[in-house]
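*Asks:* sequence first, then the predicted structure, then my questions.
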Amino acid sequence: MTKLSININKIATLRNARGGNVPNLLQVASDLQKFGAQGITIHPRPDERHIRYQDARDLKSVVYMEYNIEGNPQHNFVDLVLECKPTQVTLVPDAIGAITSTAGWDTIKNQSYLTEVIQEFQRNGIRTSIFVDPVLEMIEGAKKIGTERIELYTEEFAHQYNLGNINGIETYVKASVLANELNLGINAGHDLSLDNIKFFKENIPNLLEVSIGHALITEALYLGFDNVVNMYLNKLK
């Protein structure tokens, strides 16, 4: 079964909108795991506009399933990950001020830089994953830098699926087949939802984990967290 890791950035956004501690981020993380989530994901940004660096530290004592911290490996982020020692770190090349992630790594141009960062995390017992587009050259580059996993950037798949173009999955299938041949674990995330997750999972061989935040939180406003978490789990079987 593909694991479901829930990105709780939007809970922090809602909390920060009013100040204080409502909704309680730690309680939400705890509840989501009780409802069946197999992991908690956060993506702190340099401006801390949603997840704060202190949240990452506080969650360490609450997350008993997989703990995944995403972000651009700048100095402060690297220090935070080394301090928290999550199960997994996912490296994302997001620009400062970006609303959300918009592209995967160029694993060829950034080979030396990424190799150095990944080796530092691995020396500290932290599994590494890097955010990549479904481009075969980038998958091959990921293997060369020594990461254990890739996370496929699925925005284009979701866009094509919404248009009714199911052939939009083809580049992801090819990328996944190559990743399997190279013994790279496969994660995926970005704009995956209850509408498209079953189709994606059924077509991607050996999909280990999906990270879902915006869609799941939005769906839960209508259906409730417990219901939505278990709806995802059923589709990921």
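*Replies:* Happy to help now that I have it.
*Asks:* going forward, measure contacts between C-alpha atoms and count neighbours the same way
*Replies:* OK.
*Asks:* in contact with the most centrally placed residue in the chain, which residues?
*Replies:* Compute the mean C-alpha point of the chain, and by C-alpha atoms, centre = their mean the closest residue is S211, 4.1 Å away. The contact partners of S211, taken as C-alpha atoms under 8 Å, 6 or more residues apart in numbering, are 4-7, 41, 187-190.
*Asks:* wait, N206 sits on I186?
*Replies:* Yes: between N206 and I186 a contact is recorded at 7.0 Å, counting by C-alpha atoms under 8 Å.
*Asks:* the two: which is more packed in?
*Replies:* Using other C-alpha atoms under 10 Å as the criterion, N206 and I186 rank with I186 on top: 25 against 17.
*Asks:* in a helix, S5, correct?
*Replies:* No: assignment of S5 by DSSP: H, G, I helix; E, B strand; the rest coil gives strand, placing it outside any helix.
*Asks:* residues near it, how many?
*Replies:* S5, neighbours per other C-alpha under 10 Å, totals 26.
*Asks:* measure stretch 195-211 end to end?
*Replies:* 15 Å (C-alpha to C-alpha, to the nearest Å).
*Asks:* repeat for stretch 216-236
*Replies:* 14 Å.
*Asks:* what do you get for stretch 50-62?
*Replies:* 18 Å.
*Asks:* now do the buried residues in that stretch.
*Replies:* 50-53, 55-57, 59, 62 (16 or more other C-alpha atoms under 10 Å).
*Asks:* and here is the other one:
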Amino acid sequence: MTALSINLNKIALIRNSRDTEYPSVPLHAARCVAAGAHGITVHPRPDQRHIRADDCYELAAMLDVEFNIEGNPFAAPMKSDRPGVSDYPGFLNIIRKTRPAQCTLVPDTNSQLTSDHGFDLTRDGERLLPIIEELHELGVRVSLFMDPVEEQIRLAREIGADRIELYTGPYASAFGSNDQDQVLQTFIDASDVAAEIGLGLNAGHDLNLHNLMLFSSSVKDLLEVSIGHAFTVDAIEMGLEKAVKSYLACL
């Protein structure tokens, strides 16, 4: 069965809209795990607009399921402009302190609203190589956020990635349209390449209760999906426990 990792960024975003610790990120992580989620994902950005570095430390200390931290490996330390919020220490410093089971490296910039493309490894591969080596020395599994492009997927294996996470935004956009099958085929082809070269396969972005079942039943050897935005909306509508179980049913 494909593992379900719940992304808690939007829970943190709600909390950050007030000067409070409510809703509690660790409490929601525990509730997701109790409902059957296989893992927890967070994506601490330098502006700490949702998940903060301190959240990562708290979660690392309490979780007994897979912890996946996403982020730009080149993100440098940044001063906090919010009273009571610690400075952002730099992405790799968070990983060095927490040593999560998995680190998903993502090429997002500070100005991006959300992650919207994978790495271009013809440009960034050499810079990523020593980072991947360090993460392996820390005992952390490395996944690279990637588009479903064969050449790029093969480069991910060459520089030492353990897995890739396919950016599924294009699939979600095409779902239900005349382009659905054609776009889905690009992800099926990408999964075939990953299987051929021994690269583990994750997926995430804009997956939801409507489009997840088709994707997970079509894409070969899918190990894990991470879902946050749609999950949070569904949890508001149907309750957190039912939302987790509904996503598990799709897998």
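*Replies:* On my side now, so go ahead. Note that the coordinates shown come from a computational prediction; the quantities given were computed from them, not determined experimentally.
*Asks:* dump the contacts of S211 of structure 1 into TSV; add distance to T90 of structure 1 as well.
*Replies:* TSV is the format used below for the contacts of S211 of structure 1 (distance: C-alpha to C-alpha, whole Å):
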residue	distance to T90 of structure 1
L4	15
S5	12
I6	14
N7	12
T41	9
N187	10
A188	11
G189	11
H190	13
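*Asks:* what is the nearest of those residues to F200 of structure 1?
*Replies:* A188 (9.6 Å; C-alpha to C-alpha).
*Asks:* may I ask which helix or strand encompasses the residue mapped onto the closest one from structure 2?
*Replies:* Aligning on TM-score structural alignment places A188 of structure 1 opposite A203 in structure 2. Using DSSP states H and E, A203 of structure 2 maps to strand 200-204.
*Asks:* between strand 3-7 and that strand, find me the angle.
*Replies:* Relative orientation of strand 200-204 of structure 2 versus strand 3-7 (axes from the mean of the first three to the mean of the last three C-alpha atoms, to 10 degrees): 40 degrees.
*Asks:* and E70 of structure 2, what does it touch?
*Replies:* So E70 of structure 2 contacts 41-44, 103-106 (C-alpha under 8 Å, 6+ apart).
*Asks:* secondary structure element holding it?
*Replies:* E70 of structure 2 belongs to strand 66-71, assigned by DSSP H and E.
*Asks:* mean per-residue distance, that strand to structure 1?
*Replies:* In the superposition with structure 1, the average deviation recorded for strand 66-71 of structure 2 is 0.2 Å (mean C-alpha distance after the TM-score superposition for structure 1).
*Asks:* stretch 205-213 of structure 1 aligns to what range in structure 2?
*Replies:* Against structure 2, stretch 205-213 of structure 1 falls on residues 220-228 (TM-score structural alignment).
*Asks:* from the chain's centroid, how far away is that stretch?
*Replies:* Computed by C-alpha atoms, centre = their mean, to the nearest Å, the chain-centroid distance of stretch 220-228 of structure 2 equals 10 Å.
*Asks:* so T104 of structure 2: helix, strand or coil?
*Replies:* From three-state DSSP, the assignment for T104 of structure 2 is strand.
*Asks:* now do the contacts for whatever residue of structure 1 lines up with it.
*Replies:* Here T104 of structure 2 is matched to T90 in structure 1, going by TM-score structural alignment. With contacts defined as C-alpha under 8 Å, 6+ apart, T90 of structure 1 is in contact with 68-71, 128-131, 151.
*Asks:* let's see 10 Å
*Replies:* 41-43, 68-73, 118, 127-131, 147, 149-151, 187 (C-alpha atoms under 10 Å, 6 or more residues apart in numbering).
*Asks:* so how far is T41 of structure 1 from it?
*Replies:* Taking C-alpha to C-alpha, one finds T90 of structure 1 at 9 Å from T41 of structure 1.
*Asks:* name the residues contacting each of those two.
*Replies:* By C-alpha under 10 Å, 6+ apart, the residues touching both T90 of structure 1 and T41 are 68-70.
*Asks:* which of the residues you listed sits closest to G141 of structure 1?
*Replies:* Ranked by distance to G141 of structure 1 (C-alpha to C-alpha), the shared contacts of T90 and T41 of structure 1 are led by E70 at 19.8 Å.
*Asks:* surely M146 of structure 2 meets A161?
*Replies:* No: using C-alpha atoms under 10 Å, M146 of structure 2 is not in contact with A161; the gap is 11.3 Å.
*Asks:* who has more neighbours out of these two?
*Replies:* M146 (26 against 23).
*Asks:* now do the same for the more buried one: its match in structure 1.
*Replies:* Using TM-score structural alignment, M146 of structure 2 pairs with V132 in structure 1.
*Asks:* which residue comes closest to its match once chain neighbours are left out?
*Replies:* In space, and not counting its chain neighbours, V132 of structure 1 is closest to G104: 3.8 Å by C-alpha to C-alpha, 6 or more residues apart in numbering.
*Asks:* and stretch 67-80 of structure 1, end to end?
*Replies:* Note: stretch 67-80 of structure 1 ends 13 Å apart using C-alpha to C-alpha.
*Asks:* surely G224 of structure 1 touches I217?
*Replies:* Yes: in this structure, G224 of structure 1 is within contact of I217 by C-alpha under 10 Å, at 9.0 Å.
*Asks:* count the neighbours of the closest residue to I197 of structure 1 other than its chain neighbours for me.
*Replies:* Distances taken as C-alpha to C-alpha, 6+ apart put K235 closest to I197 of structure 1, at 7.0 Å, once the chain neighbours are dropped. For K235 of structure 1, the neighbour count with other C-alpha under 10 Å is 17.
*Asks:* for E83 of structure 1, see how far away K235 of structure 1 is.
*Replies:* 35 Å.
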